[in-house]
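Asks: Mind looking at a prediction? Sequence and model below.
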Amino acid sequence: MISIILAAGKATRMGATTQPKVCLDVGGLPFVVRAIETYKRCGIEHHIVVIGDRADEVAAAVCRYFPSTIFAYQAEQRGTGHAARCGAAVLEAFGYSGDVMIVVGDKLVTEAVVREQIELFHSSGADLCFMVGPKDSFPHSGRVVEDEDGAVLGVVEVSEIKRACLIEKLLDEGRKGALSADRIRSETIAAFSTERKASRAVPILWTLLEQRSDIGPDDLTRCFTRKETILEFERADGKRRQFRVSGLEQQTSVANLSVYMFRTDALFYGLGRLASLNAQGEEYLTDVVGILASARTDDGSPRFRVVPYNLKEPTDGLTFNTPEELEAIRECLKRKAEG
């Protein structure tokens, strides 16, 4: 097995830092270096690190400890799926056909958990085995959608749920008359945390908000359709299942934790079918889960086997997006070392 580590993002929620996010110190080592050490102890000897923002600094930090690391460059931050394709291009160039682990660079997983996931990946005959955990412990992670039998159908990012909820709310309220543009603007920014993300999530509406003081029902129906509040997945028996996106929070219990183990044919199949038709206009690696789960052979049978690995202890698979979350990881490691 070889790893592809996604470390190209800008980490805007960390604020100004003297080092790239994945190079911040955790227990005396850069975060990404500590992660690679864990993977090597689990028998994953070769690593491709996808770099982009502050690329030279990330490469220097990794090479100080692992000089034989291969790097792939993501020139534009166009999402985790695009970053994974940058890394997978290296595999294709070398003609690699073994197993692949893809993981984000700000993920810290214990050795025991990585070994358990590898074991499940092999013993289950999975084409994709991906880590999941209780959504209450990982509120910002994509929601795993399952059918009534517990089979995985796909993953929906929190930003997509927020967008669908916003659209549904606006269309419902818009039936009663015009809505204040200022109010819509503030609610949209609150949903997506920044004005930039809000404008990317609802670009047509955002243009109207800059031009009008009120947004009428006809304006809203030109911006959105009810179809945008519905997701459709294909089950293993070939039947299609629809979900109201706004109801997914009540219908899902686990979140995707962004540790994926692939057979190469499944990886290339999924990456080759990614699109960027989502709230942020990016390619989401999480979409590969649904792509593989719904893929069929010519006779209609499932083409790939998708298996979730359930993380039992949330502190065994941590990530961070803010200084406070990083400090919590440091404290967690300190407690484990002491106890």
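Replies: Nice, thanks for sending it over.
Asks: Going by C-alpha atoms from here, please, whenever you check contacts or count neighbours.
Replies: Noted.
Asks: measure I161 to H140 for me?
Replies: 11 Å (Cα to Cα, to the nearest Å).
Asks: So A266: helix, strand or coil?
Replies: Following DSSP: H, G, I helix; E, B strand; the rest coil, we place A266 in the helix state.
Asks: Alongside the first one, take a look at this:
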Amino acid sequence: MSNYAIILAAGKGTRMKSDLPKVLHKVSGISMLEHVFRSVSALNPAQTVTIVGHQSEMVEEVLAGQTNFALQKEQLGTGHAVRMAEEVLGNLEGQTLVIAGDTPLITGESLKSLVDFHINHKNVATILTAEADNPFGYGRVVRNADGEVLKIVEQKDASDFEQQIKEINTGTYVFDNRRLFEALKEITTDNAQGEYYLTDVIGIFRQAGEKVGAYMLRNFEESLGVNDRYALSIAENVMRNRINKGHMLNGVTFQNPATTSIDIDVEIAGDVELEGQVTLRGKTKLETGVYVSAGSYLQDSHIGANSRITHSMIEESTIGQNVTVGPYAHIRPDSSLADEVHVGNFVEVKGSCLGAGTKAGHLTYIGNSEVGQNVNFGAGTITVNYDGQSKYGTTIGDGVFIGSNSTLVAPLTIGDHALLAAGSTITSDVPEDGLALGRSRQVNKDGYAVRFPHHPARKEN
């Protein structure tokens, strides 16, 4: 029979104290909702319905084209939320997973095990449970002497005895799809919250003599639901440790994994070495042999094999093989450094392509430029690409030597193997093999310095 899934993502999440819907807060680079959706996808559901409500347009944008959506106009409880999926799923045969969109740590492997348990035990409903050292705030799973599930009781409705139970409801379930929607018609708001509890269908199934089971998670951490910023930080820490461990087992060296933050979609090849305080964001990819030193920040960038990044920031750019960047360099979006390029300390590259073997050792700005191979930028070189209204490009050919403290005023083309004298301001194109001098003429005034108070001859008088 087919698998189906319902993801609950309608709540506002008032304890987050945020204008952003709770399920859209990020853990390791993607929203909690996306984490849940990816885990649910491990089941290959024939249909998935995401229940939206608060700021529904923002939530739908995240999963557009990947799921059905159903709107819960009023938040009247989890049972009411699941009812909203009836139009899509109500008449289908199979089993349906119901999961909250604020549980980013649950894995696809655990959900597969839950569904397999449900099918193998021929349950009408199966609850995903966990054993908590401190179960306060969670719904408790109440069993009989034979270990069969009798009901789930929420914290506010639990007796003193029931509050001592350590087996808690994670808020994730698998149901026989048809029976789920039949039972939802029978639940009421007769409880402390005045809401339609999804958990009340468990009691309905028991009264009908139907089999209800529970599958306990091996790892309690997976059960974490995020309701506030503190819980969000715990989820981030758990996910970071999980991600880092995976990379280490795949051959990546971490000098200090506790201080290294890597998003879930980052790809790292074997024999990469990361110092502490490294941050890798988005869809960054590191090829084999890359070394990234402490304090570096890389976002949505591809770093070629055996390149070395030292105390630098790289954003949305491509770095070739055997490239050295830094220390304290900034590679801004839409830049490309070919093989063997060297970009040194306090160099900024923005929206530019640097050809193989090109070097900019220090104190240089390269913006909106196409730079050839084996170009040498002297210290203090600036490409002047902005006149206050528009951006202009600079094209520099192969083998060009640019003397220190040169200013290249775009739009400008420098031909192959040209030489720009140090201290020049270049405003016109330079031909191939040409020498360009753009300095002001130097004038010496013999003996003139004696007129100034700082001169030793003046001080003696």
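Replies: Thanks, I have the structure now. Note that the coordinates shown come from a computational prediction; the quantities given were computed from them, not determined experimentally.
Asks: Next, the TM-score between them, please.
Replies: For this chain pair, the superposition-based TM-score is 0.68 by TM-score structural alignment, normalised by the length of structure 1; 242 aligned residues with a Cα RMSD of 1.5 Å.
Asks: I161 and H140 of structure 1 - which one has more neighbours?
Replies: More crowded of I161 of structure 1 and H140, by other Cα atoms under 10 Å: I161, with 21 against 15.
Asks: thought the more buried one was touching R244?
Replies: No: counting by Cα atoms under 8 Å, I161 of structure 1 sits too far from R244 to count as a contact (9.5 Å).
Asks: residues shared between the contacts of the two?
Replies: Counting by Cα atoms under 8 Å, 6 or more residues apart in numbering, I161 of structure 1 and R244 have no contacts in common.
Asks: just checking, what packs against the biggest helix by length in structure 2?
Replies: In structure 2, taking DSSP state H as the definition, the longest helix is helix 229-249. The contact analysis (3 or more Cα pairs under 8 Å, 6 or more residues apart in numbering; DSSP states H and E) places helix 229-249 of structure 2 against strand 26-27, strand 261-262.
Asks: Could you provide the ones you listed in JSON lines, with additional columns for distance to K245 of structure 2?
Replies: Compiled in JSON lines, those are given as follows (distance: least, Cα to Cα, whole Å):
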{"stretch": "strand 26-27", "distance to K245 of structure 2": "16"}
{"stretch": "strand 261-262", "distance to K245 of structure 2": "11"}
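Asks: ranking those by burial, who's on top?
Replies: Mean neighbour count (mean count of other Cα atoms under 10 Å) peaks for strand 261-262 among those, with a mean of 24.
Asks: whereabouts in structure 1 does it align?
Replies: Alignment of strand 261-262 of structure 2 against structure 1: no match, by TM-score structural alignment.
Asks: residue in structure 2 matching T69 of structure 1?
Replies: In structure 2, T69 of structure 1 lands on T67 (TM-score structural alignment).
Asks: what's the nearest residue to its match if we skip its chain neighbours?
Replies: T48 (5.4 Å; Cα to Cα, 6 or more residues apart in numbering).
Asks: which other residues reach the helix or strand that contains that neighbour?
Replies: Using DSSP states H and E, T48 of structure 2 sits in strand 47-52. Here strand 47-52 of structure 2 makes contact (Cα under 8 Å, 6+ apart) with 3-11, 59-60, 67-72, 81-82, 84-85, 88-89.
Asks: Check the mean deviation of that strand from structure 1.
Replies: Superposed on structure 1, strand 47-52 of structure 2 shows a mean distance to its aligned partners of 1.0 Å (mean Cα distance after the TM-score superposition for structure 1).
Asks: what's the following helix or strand after that strand?
Replies: According to DSSP H and E, the helix or strand after strand 47-52 of structure 2 is helix 56-62.
Asks: Buried residues, that following helix. List them.
Replies: Within helix 56-62 of structure 2, the residues scored as buried using 16 or more other Cα atoms under 10 Å are S56, V59, E60.
Asks: out of those residues, who's nearest E148 of structure 2?
Replies: V59 (37.8 Å; Cα to Cα).
Asks: could you pull out the helices for structure 2?
Replies: Using DSSP H, helices in structure 2 cover 32-41, 56-62, 78-83, 86-89, 108-120, 177-184, 200-207, 229-249, 456-460.
Asks: can I get the ones you listed in JSON lines with distance to H330 of structure 2?
Replies: Listed next are those as JSON lines, based on distance: least, Cα to Cα, whole Å:
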{"stretch": "helix 32-41", "distance to H330 of structure 2": "31"}
{"stretch": "helix 56-62", "distance to H330 of structure 2": "30"}
{"stretch": "helix 78-83", "distance to H330 of structure 2": "48"}
{"stretch": "helix 86-89", "distance to H330 of structure 2": "50"}
{"stretch": "helix 108-120", "distance to H330 of structure 2": "38"}
{"stretch": "helix 177-184", "distance to H330 of structure 2": "54"}
{"stretch": "helix 200-207", "distance to H330 of structure 2": "57"}
{"stretch": "helix 229-249", "distance to H330 of structure 2": "25"}
{"stretch": "helix 456-460", "distance to H330 of structure 2": "45"}
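Asks: Just give me the match in structure 1 for F175 of structure 2.
Replies: By TM-score structural alignment, F175 of structure 2 lines up with F262.
Asks: For its match, which non-adjacent residue is spatially closest?
Replies: L128 (4.6 Å).
Asks: What does the one you found correspond to in structure 2?
Replies: In structure 2, L128 of structure 1 lands on A125 (TM-score structural alignment).
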